[in-house]
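Chemist: Predicted model and sequence below, questions to follow.
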Amino acid sequence: MLTGKQKRYLRSLAHHLTPIFQVGKGGTNDHLVRHIVEAIEFRELIKVSVLNNCLDDPKEIGVEIAQASGAELVQVIGKTIVLYKESKDNKQIELPKATSK
C-alpha cells in the first residue's frame, strides 16, 4: 500500500509519461492485462488511457487492471490511469520512505 507522499512522488514522475496502452470499447481483457504486467515489470510506472468509445468508468477500469496485474493504482485523472509496481529485476524508482507517527 502506497502512502500519500509516495503517490504524490509517483504522480510527479508520471506527469511527463505518455500512455502506452489504450482501453477501447471492448474494455479490459486477459491479453491487455498480460501486456501491462510485462510492461510494468520493465518500466515500473505506466499510463493507460481510456478511449472515448469505452463506456466503462475509468476509475472502475483502473481498479480492475490494478487488481488483475498486481499493481498499485496511483491515480485516475480524467481518462488516464497511472499504475505502479516495483520491479523485481529492473528497479529504477526509489520511493520516499513511509514515515510512521
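Modeler: Perfect, thanks for sending it.
Chemist: Please make it C-alpha for all contacts and neighbour counts, starting now.
Modeler: Fine.
Chemist: and the gap between the most centrally placed residue in the chain and residue 55?
Modeler: Note on the chain: the residue nearest the mean C-alpha position is residue 83, at 1.2 Å, using Cα atoms, centre = their mean. Counting by Cα to Cα, to the nearest Å, the separation of residue 83 from residue 55 is 21 Å.
Chemist: same deal with residue 10?
Modeler: For residue 10 relative to residue 55 (Cα to Cα), the value is 28 Å.
Chemist: ok, now residue 40?
Modeler: With Cα to Cα as the criterion, residue 40 and residue 55 are 25 Å apart.
Chemist: returning to that earlier point: element containing the closest residue to the residue nearest to the centre of the chain other than its chain neighbours, please.
Modeler: Residue nearest to residue 83 in three dimensions, not counting chain neighbours: residue 73, with 4.9 Å by Cα to Cα, 6 or more residues apart in numbering. Here residue 73, judged by DSSP states H and E, is contained in strand 72-77.
Chemist: Please compare the first structure with the one that follows:
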Amino acid sequence: MTDLTPAQRRDLRARAHHLNPVVTIAGNGLAPNVVAEIERSLQAHELIKIKVQGAEREQRDALMEELCATLNASPVQHIGNILIVWRARRETEKAAPVTESKPVRGAATAKSAAAFAAAARRAALAKASAESRRTPTPRSRSGSGSRGR
C-alpha cells in the first residue's frame, strides 16, 4: 500500500467525482470473486469507486484497510457508502515475439495493390463517362407561362 500526498489525494478525489461505482460489496463481504473483480477494475481503470451496502462506518473503515492491504492499493476517500481506491496499473507480461514469419491472410502485396489501383481508376472513368452522358434537358422558355403580362 503506497501512501499518497494530500495533493495527490485531492487530485484523485477530483478525478473520481464523476465516476460510478464499479463493484458493490454486500452481505458476503470480501469474497474471492469480489476481490478478483476489484483487481480487474483497478488494472483497467486505476481509480475506482466501490459501493458498500449494509455496513456501519467502522466496518467500512476496516473493509477499506483490508481491501487496500490485499490489493496493494491506496485509499483515496471514504464518504458514506462509497470507497474510492487507487492503484497504479501493473505491467503485464508481453507475449514472446514470433520468430517464424507466416503470411498474413488478406495482406496486400505490391501486385494486389497495383490491381486494386487499376480497378479504382476504371471505376472512376466509368462513373465520369456515365455522368457525362446524363446531360440535363434544357427548359424552354415560351411566352405561355402561368404569369400574365
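Modeler: Good, I have the coordinates. Bear in mind the structure is a predicted one, so any value in this text is a computation, not a measurement.
Chemist: which SS state does the counterpart of the residue nearest to the centre of the first structure in the second structure fall under?
Modeler: Mapped onto the second structure by TM-score structural alignment, residue 83 of the first structure lines up with residue 85. Look at residue 85 of the second structure: counting by DSSP: H, G, I helix; E, B strand; the rest coil, its state is strand.
Chemist: From what I see, residue 85 of the second structure and residue 75 are in contact.
Modeler: Yes: Residue 85 of the second structure is within contact range of residue 75, at 4.8 Å (criterion: Cα atoms under 8 Å).
Chemist: List the buried residues of the strand holding residue 73 of the first structure.
Modeler: 72-76 (16 or more other Cα atoms under 10 Å).
Chemist: swap in stretch 26-35 of the second structure?
Modeler: For stretch 26-35 of the second structure, by 16+ other Cα under 10 Å, it's 34-35.
Chemist: ok, for residue 25 of the first structure, nearest residue in space, not its chain neighbours?
Modeler: That would be residue 54: by Cα to Cα, 6+ apart, it lies 4.0 Å from residue 25 of the first structure.
Chemist: Relative to residue 26 of the first structure, how far out is the one you found?
Modeler: From residue 54 of the first structure to residue 26 of the first structure the distance is 7 Å (Cα to Cα).
Chemist: next one: residue 16 of the first structure
Modeler: Taken as Cα to Cα, the span from residue 16 of the first structure to residue 26 of the first structure is 27 Å.
Chemist: cool, and residue 9 of the first structure?
Modeler: Residue 9 of the first structure is 32 Å from residue 26 of the first structure, by Cα to Cα.
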